[in-house]
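*Asks:* sequence and predicted structure, then a few things I'm wondering about:
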Amino acid sequence: MKVQFLGAAQTVTGSCYVIEACGKRFCVDCGMHQGNKAIEDRNRDTTVYRPEALDFILVTHAHIDHSGLIPLMVKDGFSKPIYCTPATSELLELMLQDSAHIQEMEAEWEAKKYSRRGLKNPPEALYTTDDAARAGTLVKTVQYHDTFEPAPGIKVTYYDAGHILGSGTLRIEANENGKTTSIIFSGDIGRPQALIVRDPETPPRADYVFMESTYGDRNHKNESTSDDELADAIAYSHSKGEKVIIPAFAVERTQEILYCLHVLHNQGRLPDDMPVFVDSPLAIRATEVFKRHRNLFDEDATRLLSKGEDPFELPNLKYTLNVAESQAINEYQGPAVVISASGMCNAGRIKHHLKHNLWRPGASIVFVGYQAVGTPGRKIVDQAKKITLFGEDVNVAARIYTIGGFSAHAGQSQLLDWLKPLVGKETNVVLVHGEEKAQTTLAGLIKENYGITPLIPGYLEEMTLEGCTLCETVTHEAKAHPRVDWDFLTSEVERKWGMFKGKLADLEQRPWVEQTELQDALEKMDYALTRLISRM
């Protein structure tokens, strides 16, 4: 058996593990890479995926960092089954259509920008809504605990990962040449006692445990006080007459926030004159999916339902479906709670709400999920003084809250507890879906507690497995992380600066108005260079 890591290797986005076994080639997840330009450029190179040569795809859950490239695989030749749970199937249809719509809108915007500048060949959409629709026709649903064979010699079983509605941990067995190799892919592991969904399950032991490590370097702080922290943000901005902006993933996190606000309303801690806007058409549709799968709710949520309460409803709740309604939120005078996607602030309507509120001292920005490296959300959480939105620098003056108790990922100690029953004499642990610091810390704790030294693969790395034995590892470092040619870049800057200085004498002979225009351009370059130096 061979496994190649095409994403979520020493990072938390782009989850995709391509497996070759029993004469078949398939992948677990096929997620979109999210972050800075260099990271997102990985989305456009499908040669490493070879979509036409994939025999099937196993999806752990519907989040875009685990599913967002599936329509691109279909666009480039994939036409085989996609397996997931029934709830994931419904959410997947919504999320991939939404993602495709965003791709089309961004491509249209880029085309206009290129046209205004007189440029040709603007970047195309990664995929279209038609590609997403074709992907939907390939989906086949499987129930938790029902073992199935997507190909001869390969058995797969889904267990509840407790991360979002329908999320799964996979246990795969491949029987080749009389030898069986078993692997657990954790998917994203949920927090025990999280809102709405059930606690994560532990599957039977396997030779290998491919385990997420998002919060491997820390526990969630004050999990029991999440309601109080959210209430504090609401009280602060209400007293200032400003808004509470909550960047939230449309699936699970938005529903959890509504659940929490429902509780705060019952406790009298949500002011009656403070409307709650859910500004995400996807989140609105996803909430309906949640209501159709109440059998997957935990005991607390089920208890609320049994009392006749809808945990996703509030007296002052307002849904905004179209762009005009979304824009009207920013014209609304007075305090309000605004829940909008995307959760990492790198796309969608949330960027507009940040542009209108991030610079206001009385506003609150409440982060309720992980912020990946390179995203605007991560920059704000890391205490950036300014961030760039729509080409404009926006001052960060709002009060920033980071509430770990809403995270859909297990914290450090919870990850260790999840792993403990899976540890055997010959168990191998492979850490994925985590940044380097988190993985290194968690690896040390796993070795200390269980006597196992985990493997930490890099992007594009390949492992050959046979039973409990790791036979070979092949890295592709040069392709995974192309070297930045700093010498070339700096010499080009110096060369062009020399050309500029050589023309200074001529500049002084030009009309004064023309000189001031060139002065403005140079001052902008100076400002950009100052910002660059401040980041080094």
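*Replies:* Cool, the structure landed.

*Asks:* could you use CA atoms for every contact and neighbour count after this?
*Replies:* OK.

*Asks:* pull the distance from stretch 174-191 to the chain's centre.
*Replies:* 24 Å (Cα atoms, centre = their mean, to the nearest Å).

*Asks:* oh, I was asking about stretch 212-222
*Replies:* On Cα atoms, centre = their mean, the centre of stretch 212-222 falls 16 Å from that of its chain.

*Asks:* mind listing what's buried along that stretch?
*Replies:* 212-217, 219-220 (16 or more other Cα atoms under 10 Å).

*Asks:* use this one as the comparison:
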Amino acid sequence: MRISFHGAAGGVTGSCHLVEANGQTILIDCGMFQGGGELPEDNSQAFGFDPYSVSFLLLTHAHLDHCGRIPLLVKRGFSGEIIATPATCDLTRLVLMDAARLNEEDARRRTRHGLRSEPLYDSMDALDAIDRFGRKAKYRIPIDLGHGIRATYFEAGHILGSASILLEIHEHGRRRRILFSGDIGPAVRPLLNEAAPPGDADVVVMETTYGDRDHRALGATLDEFYGAINAADERGGNVVIPTFALERAQELLFYLREGIEADRIRPSWQVFLDSPMAISATRIYRRHPDLLKPAIAEMLRSGDDPFRLPALHFTQDAADSAALNRIHSGAMLIAGSGMCTGGRVRHHLRHNLGQADGSVIFVGFAAEGTLARIILDGAKSVKLMGDEIPVRAQIHTINGFSAHAGQGDLLGWHARTGAPEITFLVHGEEPARQALAGALSGRIELPLMHQSFEI
């Protein structure tokens, strides 16, 4: 029985882990590498294993860094079954079609500039991948994969439908329980239930995004968030919020609604959710009330929409998005991508970063090399769409909204997995992995790309 690591091993993105047992090859996630320029050379390189050999792909959740290379996997020969929760299936369809469109647009742009380029994958490849989705996983209900192997999904509390996955493998007269954390959500979330791992795992593969620190308390985070909005209001400027379309956008709408109801921000703010993906994802959230906290689910069932604001506008069309750049005051622009590596937020930053009366509020993780990290690290100007844009707007970073568990919650999650023989730490920058490794006991491994272990 072997496990090997083909992504998120020494970095935060590209999650992709392979288990070989009983003549079967099972892949956990197949994510895209993200960072400066989306790391195209990393995404197009060989996987480190033969896609033809993979029987099952078990998907923990729908974020691009966990599902984004699935169409490439299918394109290169994978013909097995993809298993995920129903909500993850819905969200992944959305994410992959959007990624294919962006790949196609990028290839056309490069071609116009005289650089012959083929997209990593296109819309037909994405549709082929979507066709590979088979059984739907329900939390805590085992799925038989045959050959003495079964998989059970457990709530991870990260985004809608996210899961930790337990593989139970009977091989040569012994049983091994291998638990993949996926991405773990913090204990306190407004919309989702807390992560609920099983106990008594023999091997744990665990994320470490914030393995070296804890997030601010929610109360202090909301104070800072509302304060940043009100400060921009007093200066008369706009607020730009780069955000991830899945979970973060929905949480922001919820917190804005709460802030308005509590008279902490004025209700007349014109709020534009300028992200077709986030708009569609919000509809998917409404479709799965059973996966939300009981109080939120009851709101939806009673017709009291937790995402509704007095002056909320859904901006679907590109022309409507471009028109927002003519608004110079009183607009809150929520747009992707969260790390500013692409999407409509780059246009809004181009028009608002140089305005001293406005604010840019970052509410999530920014990987090394991304535009978001460059701005957060104090750049005086940045290049956007060929222009050098000065950074004059007030820059805020509010980490307490993270959909990832901080160090304390990670340690608490690990403590609930029993006393594993081996813990593999993945999906984190090296300082975070090292810090969490130092806080855990037992055998700890920090795998590198394509490294393999006998388990």
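*Replies:* On my side now, so go ahead. Not measured: the values here are computed from a predicted model.

*Asks:* can you list which of the buried residues of stretch 212-222 of structure 1 are found in helices?
*Replies:* Among the buried residues of stretch 212-222 of structure 1, no member falls in helices (criterion: DSSP state H).

*Asks:* which ones among those lie within strands?
*Replies:* E212 (DSSP state E).

*Asks:* how about the buried residues of stretch 212-222 of structure 1 in TSV, adding distance to E461 of structure 1?
*Replies:* As requested, the buried residues of stretch 212-222 of structure 1 are exported to TSV (distance: Cα to Cα, whole Å):
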residue	distance to E461 of structure 1
E212	17
S213	18
T214	19
Y215	22
G216	21
D217	23
N219	29
H220	31
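
*Asks:* after superposition, how close is the longest helix seen in structure 2 to structure 1?
*Replies:* Across structure 2, the helix with the greatest residue count (assigned by DSSP H) is helix 86-112. Following the fit onto structure 1, the mean deviation recorded for helix 86-112 of structure 2 is 0.7 Å by mean Cα distance after the TM-score superposition for structure 1.

*Asks:* which non-adjacent residue is nearest H147 of structure 2?
*Replies:* The shortest distance from H147 of structure 2 to any non-neighbouring residue, by Cα to Cα, 6 or more residues apart in numbering, is to N22 (6.3 Å).

*Asks:* sorry, that was for F362 of structure 2
*Replies:* Nearest to F362 of structure 2 is T397, by Cα to Cα, 6+ apart, at 4.7 Å.

*Asks:* trace the one you found over to structure 1, please.
*Replies:* Here T397 of structure 2 is matched to T402 in structure 1, going by TM-score structural alignment.

*Asks:* okay, now its match: neighbour count?
*Replies:* 17 (other Cα atoms under 10 Å).

*Asks:* follow-up on the earlier one: quick check: the residue nearest to F362 of structure 2 vs G48 of structure 2, distance?
*Replies:* Here T397 of structure 2 is placed at a distance of 37 Å from G48 of structure 2 (Cα to Cα, to the nearest Å).

*Asks:* quick check: the gap between the alignment partner in structure 1 of E118 of structure 2 and E110 of structure 1.
*Replies:* Counting by TM-score structural alignment, E118 of structure 2 corresponds to E124 in structure 1. Taking Cα to Cα as the measure, E124 of structure 1 falls 9 Å from E110 of structure 1.
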